[in-house]
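Peer 1: Can you look at this prediction? I've put the sequence above it.
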Amino acid sequence: MAKLPDFEGLAIFAKVVELRSFAAAAGELALSKATVSKAVSRLEERLGARLFNRTSRRLALTDAGQKLSGRAERLLADGEAAESEALAQSVAPRGLVRLAVPMTFGVKAVAPILPEFFRQYPDVAVDLHLSDAMVDLIGEGFDVGLRIASLPDSSLIARRLCAMPRYTVASAAYLKRHGRPMHPMHLAQHRCLGYAYLSTPDVWHYINARGEQVSVRPGGPLRVNNGEALLPAVIAGLGIADLPDFIVGDAIASGEVEVILKDWKQTEGAVHLVTPPGGPRPARVEVLADFLAKHFAKAKRLKSPRRA
């Protein structure tokens, strides 16, 4: 396998040529004079040619050094420019951020606020990935994700933004035909509509104010992988569903559905901002994360927009 070029040696050689002094180069690079001298000697040994004629008073390039100096100077300049550009991008918000968000929440709550973000940060672009599936942020190369759940332990860095209550709901027509369940265990005798991406989609867990916990296995004619797709079926009286406030809040307010089992609730989730672990994040990621955090921290109730 071919060796990589001695980039460090070439850069130090270019700095010595620029300043015409080993001592001056060492001072500017914050290196010892011995380190600078060894780097140049290492480069000469590798190339099989002397690069400088050195006397106690004078430093002059040899023919080989003269031929190499131009390329070495360009290499040093390119390296400094690349580093400066990278540092600038890490300070100034610029570039692409890949953001993963649940489908309905992304459409209703995130997409409407992105124009304001772009007004504040015109040099940042967002690749908004909408899916209710639990994406692998690290494996799929996402910078930031929003998740609505009681988060399990993971290696991701999580920041809680706001609460997200859930409600067990049914239409008045369904309750008139099938009766009103008064206890979570009664759901086993009802038509329940399921959401595939709950942490335990086959089991609904409830708790009341006294701390009593109940788990029930609901069954019914419909399961979906997007929560909003359940709402028309609930309104039409097809069955009972458990939905987050941002999906069902307006339907509750309008009377299209009503909350049942008011003395019980499923484990209340929250909106979390999650990021992969690691060192400092680029400025473009930081500003988007802070923008989302500030917006949703101020939102006392996240809900779907009013329908006309």
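Peer 2: Everything's here; your move.

Peer 1: CA atoms for contacts and neighbours, from now on please.
Peer 2: Noted.

Peer 1: Wait, a helix at Ser215?
Peer 2: No: per DSSP: H, G, I helix; E, B strand; the rest coil, Ser215 lies outside any helix segment and is strand.

Peer 1: what residues are up against the nearest residue to it once chain neighbours are set aside?
Peer 2: Using Cα to Cα, 6 or more residues apart in numbering and skipping residues adjacent in sequence, the residue nearest Ser215 is His205, 4.5 Å away. By Cα atoms under 8 Å, 6 or more residues apart in numbering, His205 lies in contact with 213-216, 266-267.

Peer 1: and the longest helix for this structure?
Peer 2: Longest helix in the chain, counting residues (DSSP state H): helix 63-91.

Peer 1: Give me the contact list for the helix or strand Arg119 falls within.
Peer 2: Using DSSP states H and E, Arg119 sits within helix 114-120. Residues from elsewhere that reach helix 114-120, judged by Cα under 8 Å, 6+ apart: 124-125, 288, 291.

Peer 1: Report the two members of those separated by the largest distance.
Peer 2: Among the contacts of helix 114-120, the pair separated by the greatest distance (Cα to Cα) is Ala125 and Phe291, at 13.8 Å.

Peer 1: Tally up the residues packed near Asp242, please.
Peer 2: 24 (other Cα atoms under 10 Å).

Peer 1: so who does it touch?
Peer 2: Taking Cα under 8 Å, 6+ apart as the test, what Asp242 contacts is 166-169, 193-194.

Peer 1: Buried ones among those residues?
Peer 2: Among those, those scoring as buried are 166-169, 193-194 (criterion: 16 or more other Cα atoms under 10 Å).

Peer 1: In the protein, what residue spans correspond to helices?
Peer 2: 7-19, 22-29, 33-47, 63-91, 103-105, 114-120, 172-178, 231-235, 245-254, 283-298.

Peer 1: Included below, for side-by-side comparison, is a second structure:
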Amino acid sequence: MDKLYNMSVFAKVVEMGSFTAVANHLDTTVGNISRAVSALEEALDTRLLQRSTRRLAVTDAGRRFYERSLAILADIEHAEAEARDTLLEPRGLLRVHAVPGLGRCLVARAALAYRESYPDVSVDLLLSQRLPNLLEEQLDLAVVIARSLPDSAYVSQKIGVSHCILAASPGYLAQHPAPEHPNDLADHHCLLISTVDYAPDEWHLESAAGRVIHRPTGPHLDVNDMDAMSVLLRDGAGIGLLAAFSAIDDLRRGALVRVLPQYHTHQRNVYAVHPSRQFVDAKTRRFIDALKLHVGDRLNAYAKELAIHV
């Protein structure tokens, strides 16, 4: 059992990149983590990690051992999970991260529907713009919007697609004639959205006629949150980009009007991302199913309502 524990500790060190992070994660001391790795190296008569005062580096032997260890530990985890039925019946605590706009508009609803179906699961829904470290922060799942995901050890599933549209308030458009072409945006107050996947200084707009890039110039107001953008637009501050899921209710009730309705931004994918492992427990699998239904299907419905080609 000591060897399995040491193997598990070593795998965590490779994934987290430091003894301190693993010690915090396992609620133990850095010394205990160091001794576990050293004991494993002594048993194998092989150096697995190169240590310095500033960083850890995995040796070639360490990388090979890490990959084999993952398979072994996953098999053990699977055997234990089967005994507890956690692969079959959702139960326990599910920790989910989501970006704020999508989290408030759709993921929260998915979490509520999920809880009604699986009352033995508690859900912690955490919202922030930053991309989390799932392992260090002990998260089961992250809901991410991006054109593509960077290479990582994580596993991802595509949930749906999202687009942004241009919108303004009726009051603003009453005082400023609505643009008929993207070039006309130069005559308007353009509010900039700056998030993980959107550069504020360029609007990439697409239509059946092709693609154009608008670069807002002059003094501007820049925000990094869709809800803040909605407030500014409703108050008549100008024209800005809003995700369809953030804009749809205001568009339906007339608080906002779509500008250049034939245009929208490039497609961004919505992913469910979870730590890489061979077996995924039932609570995570069923939540991904809930995301596909309550997030993915709704995004598709919004795109159809707004005549956005998906």
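Peer 2: Received, thanks. Every value quoted in this text rests on a predicted model; they were computed, and no experiment measured them.

Peer 1: name the helices or strands packed onto the longest helix of the first structure?
Peer 2: helix 7-19, helix 283-298 (3 or more Cα pairs under 8 Å, 6 or more residues apart in numbering; DSSP states H and E).

Peer 1: of all these, which lies closest to Met134 of the first structure?
Peer 2: helix 283-298 (18.9 Å).

Peer 1: so how far is that closest one off the chain centroid?
Peer 2: Centre-to-centre, helix 283-298 of the first structure and its host chain are 11 Å apart (Cα atoms, centre = their mean, to the nearest Å).

Peer 1: what's the angle between that helix and helix 63-91?
Peer 2: Put simply, helix 283-298 of the first structure runs at 10 degrees to helix 63-91, going by axes from the mean of the first three to the mean of the last three Cα atoms, to 10 degrees.

Peer 1: before we move on, the earlier item: of the contacts of helix 114-120 of the first structure - the most surrounded one?
Peer 2: Leu288 leads the contacts of helix 114-120 of the first structure on contacts (other Cα under 10 Å) with 22 neighbours.

Peer 1: so what's it closest to, chain neighbours aside?
Peer 2: Here the residue nearest Leu288 of the first structure, using Cα to Cα, 6+ apart, is Phe117, at 7.6 Å.

Peer 1: In the second structure, what sits opposite that neighbour in the alignment?
Peer 2: Taking TM-score structural alignment, Phe117 of the first structure has Tyr114 as its aligned residue in the second structure.

Peer 1: where do the strands sit along the stretch 151-300 of the second structure?
Peer 2: 155-162, 164-168, 190-193, 203-207, 210-214, 221-223, 239-243, 257-259, 264-265, 268-274 (DSSP state E, counting those that start in this stretch).

Peer 1: Count the residues that sit near the residue nearest to Leu288 of the first structure.
Peer 2: With other Cα under 10 Å as criterion, Phe117 of the first structure counts 17.

Peer 1: Likewise for Ala43 of the second structure?
Peer 2: 10.

Peer 1: Roughly how far does it sit from Phe65 of the second structure?
Peer 2: Separation of Ala43 of the second structure from Phe65 of the second structure (Cα to Cα, to the nearest Å): 13 Å.

Peer 1: Over to Leu185 of the second structure?
Peer 2: In terms of Cα to Cα, Leu185 of the second structure sits 57 Å off from Phe65 of the second structure.

Peer 1: which of the two has more neighbours?
Peer 2: Between Leu185 of the second structure and Phe65, Leu185 has the larger neighbour count (other Cα under 10 Å), namely 19 against 15.

Peer 1: In the second structure, point me to whatever sits opposite Leu146 of the first structure in the alignment.
Peer 2: Aligned counterpart of Leu146 of the first structure in the second structure: Val143 (TM-score structural alignment).

Peer 1: Touching, its match and Ala272? I think so.
Peer 2: Yes: with contact defined as Cα atoms under 8 Å, Val143 of the second structure reaches Ala272; the gap is 4.8 Å.

Peer 1: Next up, the contacts around Leu40 of the second structure.
Peer 2: Leu40 of the second structure sits in contact with 3, 6-7, where contact means Cα under 8 Å, 6+ apart.

Peer 1: out of the residues you listed, which is most surrounded?
Peer 2: For the contacts of Leu40 of the second structure, the largest number of neighbours (other Cα under 10 Å) sits with Met7, at 22 neighbours.

Peer 1: mind listing what that one touches?
Peer 2: 37, 40, 69.

Peer 1: so how far is Gly220 of the first structure from Asp202 of the first structure?
Peer 2: As judged by Cα to Cα, Asp202 of the first structure and Gly220 of the first structure stand 11 Å apart.

Peer 1: sorry, that was for Val259 of the first structure
Peer 2: Applying Cα to Cα, the value for Val259 of the first structure to Gly220 of the first structure is 19 Å.

Peer 1: now Gln66 of the first structure
Peer 2: Per Cα to Cα, Gln66 of the first structure is found 82 Å from Gly220 of the first structure.

Peer 1: So for the first structure, the centremost residue is which one?
Peer 2: The residue lying closest to the centre of the first structure (Cα atoms, centre = their mean) is Val144, at 0.7 Å.

Peer 1: returning to that earlier point: can you redo the contacts of Met7 of the second structure as a markdown table with secondary structure and distance to Leu251 of the second structure?
Peer 2: Listed next are the contacts of Met7 of the second structure as a markdown table, based on DSSP: H, G, I helix; E, B strand; the rest coil; distance: Cα to Cα, whole Å:
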| residue | secondary structure | distance to Leu251 of the second structure |
| --- | --- | --- |
| Val37 | helix | 58 |
| Leu40 | helix | 61 |
| Ser69 | helix | 53 |
